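Enquirer: structure for this input, please:
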Amino acid sequence: MNAITPLTKEVHGTFKLASDTRYPQVKTEHLLPVVVHEFTALALEYAIVFVKNAETGAFQSVLLTGLNTGQNLYFSEKGWQADAVPLVVRNYPLLLIQDPNDEQQLLVGVNESSTLLNASEGDALFDADGNETHFLQQRKQKLADFLKFTQVTAAFITSLTELNLLAPQKLTVTVQQNKQELNGLYLLDEDKLNALDTDSFSSLRQRGFLAPIYAHLMSLRNIERLVKKAAKQGE
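Expert: Just a heads-up that it's a prediction; the model follows:
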């Protein structure tokens, strides 16, 4: 049964939304989607890379949170192991879903399997009269903002793809003297970036895309941070 359903006052009128800063819903996710608006802040603590959908050929920007499938080195029962937390994690368990009665419309949905949705603990979603609380209105605005950010990110990635700036990169890391290869990752080719003609480079600058490009490149040093986390976890 699909646990993701439209959020309504009729069904969820008495429910509350709790918080859990451990973010256990992603404890086995080694890749997390990220939007360009977050690149600068997240680049200080995470490696931002690109992956390619094998079926559609579309690229997606993601945070590398583990060195193996099923491993998130930023998750801990003591709390998330970074100051900055990606938006996709913070929005959970609310998300935007397609209106089943109108494919052109989006609705706020909720993952009903989440323990954060409950009847006793957290912030109320609706008041006694069935009206949306200020808390829910704020969360809905964050979802709307995230949708806009996702659209800008898609345009950003399209620009990189059209300029042929993304290149596959097989990375080799060493964890406790054991070599390990990271496959399926794409990084921006800095040499190709520097070789762009003036018009193409100016277009990236005018669209505000240079900041996330350089944030991505800077973030790659955090792969070593992951290696250290993996080594420490294996001690």
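Enquirer: going forward, measure contacts between C-alpha atoms and count neighbours the same way
Expert: Will do.
Enquirer: mind listing the strands for this structure?
Expert: In chain order, the chain shows strands spanning 4-6, 16-17, 31-33, 47-52, 59-64, 94-99, 102-111, 117-118, 123-124, 166-175, 178-188, with DSSP state E as the criterion.
Enquirer: residues near Leu17, how many?
Expert: Using other Cα atoms under 10 Å, Leu17 has 20 neighbouring residues.
Enquirer: from what I see, it and Leu125 are in contact.
Expert: Yes. Using Cα atoms under 8 Å, Leu17 is in contact with Leu125, at 7.0 Å.
Enquirer: skipping its backbone neighbours, what lies nearest Asn53 in space?
Expert: Leaving aside its sequence neighbours, Asn53 sits nearest to Phe59 (Cα to Cα, 6 or more residues apart in numbering; 6.3 Å).
Enquirer: now the second one, please; I'll put the structures next to each other:
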Amino acid sequence: MALELVPLTKQQHAKTKLLPNPGFKHVKDEHIAPVLVQEFSRASSEFPIVFVKRNEEELQPVVILGLKPGENLYTDGQRWTGLYIPASVTHHPFALVPSSQNEDELMVAILQGSDLLSEEEGQPLFDDKGEATELLERRKDAMLQQFEMANVTRAFTKTIQELDLFEAQSLNLELNGEKVTINGLHMVNEKKLMDLPAKKVEDLNKRGLLGPIYAHLSSLHQIHRVATKRAELKPAEAPQTEAAEA
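Expert: Sure, this is the predicted structure:
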């Protein structure tokens, strides 16, 4: 069945159940995952945090999970081998989308056709009375919290863009003699940050933005952790890494 994101309703999904231990098949081929600014502190101890284009004008922070597209070194589809799981990974197969009746309102959608869903086994999303189960309510609450944090993350990223602190870079790798380049990465230029006027630095500090910026900068060293992980999983393709301006 083709995957399709559809509104979750008690009429259409009265018998729908979520399978236990769903695993991570939905991200096993994803080499990056979106991350929220509120996650920077924990995520930075394990993953490199970089910024990529969300659209022509916006950037968004992501963690690097693999050293080339289609590669996730933190899951085989079943287990997650890292100590931290980004929030964006945990909500599948649900999503929050604008209501078709009112774009200012949000509604829960579900990825119809996902192999995490069943009508025969698993935890129901609705009870016999058509009310949302505790499982579904917990998922909705978590997604609402993530939505609110995503707005804070966009504001944080926009502030850095307005201060012109980002620098486009590429990650150059050599895998088993093959040179691979990951383009489209953006990172805070530490020199530009240090050259900011004192009042602007003080403003960033008062708004609680300096901590996440430095968490991002310190996280860049974790690229060596990712490279080591790849060397352990695929010894024949142990990479040499080098960051360069794009």
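Enquirer: sorry, back to before: okay if I get the strands of the first structure as TSV plus distance to Ala215 of the first structure?
Expert: Written out in TSV, the entries for the strands of the first structure read as follows (distance: least, Cα to Cα, whole Å):
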stretch	distance to Ala215 of the first structure
strand 4-6	34
strand 16-17	33
strand 31-33	16
strand 47-52	8
strand 59-64	12
strand 94-99	27
strand 102-111	31
strand 117-118	35
strand 123-124	35
strand 166-175	15
strand 178-188	11
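Enquirer: out of those strands, which comes closest to Ile213 of the first structure?
Expert: strand 178-188 (7.7 Å; Cα to Cα).
Enquirer: now do the closest one and strand 59-64, the angle between them.
Expert: For strand 178-188 of the first structure and strand 59-64, the angle between their directions (axes from the mean of the first three to the mean of the last three Cα atoms, to 10 degrees) works out to 140 degrees.
Enquirer: run through who's touching stretch 140-155 of the first structure.
Expert: Outside stretch 140-155 of the first structure, the residues within contact range by Cα atoms under 8 Å, 6 or more residues apart in numbering are 35-37, 87, 91, 94-96, 108.
Enquirer: quick one, which of these are buried?
Expert: For the contacts of stretch 140-155 of the first structure, a neighbour count by 16 or more other Cα atoms under 10 Å gives the buried set as 35-37, 87, 94-96, 108.
Enquirer: nearest to Ser203 of the first structure among the residues you listed?
Expert: Val36 (16.5 Å).
Enquirer: pretty sure the closest one sits against Pro212.
Expert: Yes. Counting by Cα under 8 Å, a contact exists between Val36 of the first structure and Pro212, whose distance comes to 5.9 Å.
Enquirer: between these two, what contacts are shared?
Expert: Taking Cα under 8 Å, 6+ apart as the contact criterion, Val36 of the first structure and Pro212 have no common neighbours.
Enquirer: can you check which part of the second structure whichever helix in the first structure runs longest sits on?
Expert: Longest helix in the first structure, counting residues (DSSP state H): helix 134-162. Under TM-score structural alignment, helix 134-162 of the first structure corresponds to residues 134-162 of the second structure.
Enquirer: with the first structure superposed, average distance for that stretch?
Expert: Mean deviation of stretch 134-162 of the second structure from its aligned counterpart in the first structure after superposition (mean Cα distance after the TM-score superposition for the first structure): 0.6 Å.
Enquirer: for Tyr214 of the first structure, see how far away Asp83 of the first structure is.
Expert: Computed as Cα to Cα, to the nearest Å, the Asp83 of the first structure to Tyr214 of the first structure distance reads 21 Å.
Enquirer: and these two? Which one has more around it.
Expert: Using other Cα under 10 Å as the criterion, Asp83 of the first structure and Tyr214 rank with Tyr214 on top: 15 against 9.
Enquirer: map the more buried one onto the second structure.
Expert: Match for Tyr214 of the first structure (TM-score structural alignment): Tyr214.
Enquirer: which residue is nearest the centroid of the second structure?
Expert: By Cα atoms, centre = their mean, the mean C-alpha position of the second structure lies nearest to Pro34, the distance being 2.1 Å.
Enquirer: that one: what's it in contact with?
Expert: The contact partners of Pro34 of the second structure, by Cα under 8 Å, 6+ apart, come to 60-63, 86, 88.
Enquirer: make it 6 Å
Expert: Counting by Cα atoms under 6 Å, 6 or more residues apart in numbering, Pro34 of the second structure touches 61-62.
Enquirer: quick check: the gap between it and Leu209 of the second structure.
Expert: In terms of Cα to Cα, Pro34 of the second structure sits 18 Å off from Leu209 of the second structure.
Enquirer: how about Thr153 of the second structure?
Expert: In terms of Cα to Cα, Thr153 of the second structure sits 10 Å off from Leu209 of the second structure.
Enquirer: go on, Ala14 of the second structure?
Expert: In this view, Ala14 of the second structure and Leu209 of the second structure are 44 Å apart by Cα to Cα.
Enquirer: so what's the residue count around Leu125 of the second structure?
Expert: Leu125 of the second structure: 22 neighbours (other Cα under 10 Å).
Enquirer: my guess is it meets Glu134, correct?
Expert: No. Using Cα atoms under 6 Å, Leu125 of the second structure and Glu134 do not qualify as a contacting pair, with a distance of 8.2 Å.
Enquirer: who are the contact partners of Gly79 of the first structure?
Expert: Taking Cα under 6 Å, 6+ apart as the criterion, Gly79 of the first structure is in contact with 21-22.
Enquirer: could you rerun that using 10 Å?
Expert: The neighbourhood of Gly79 of the first structure, defined by Cα atoms under 10 Å, 6 or more residues apart in numbering, consists of 20-24.
Enquirer: list the contacts of the alignment partner in the second structure of Leu7 of the first structure.
Expert: Under the alignment (TM-score structural alignment), Leu7 of the first structure pairs with Leu8 of the second structure. Leu8 of the second structure makes contacts with 14, 16, 94-95, 107-112, 125, as judged by Cα under 10 Å, 6+ apart.
Enquirer: how about 7 Å then?
Expert: Listed by Cα atoms under 7 Å, 6 or more residues apart in numbering, the contact partners of Leu8 of the second structure are 108-110.
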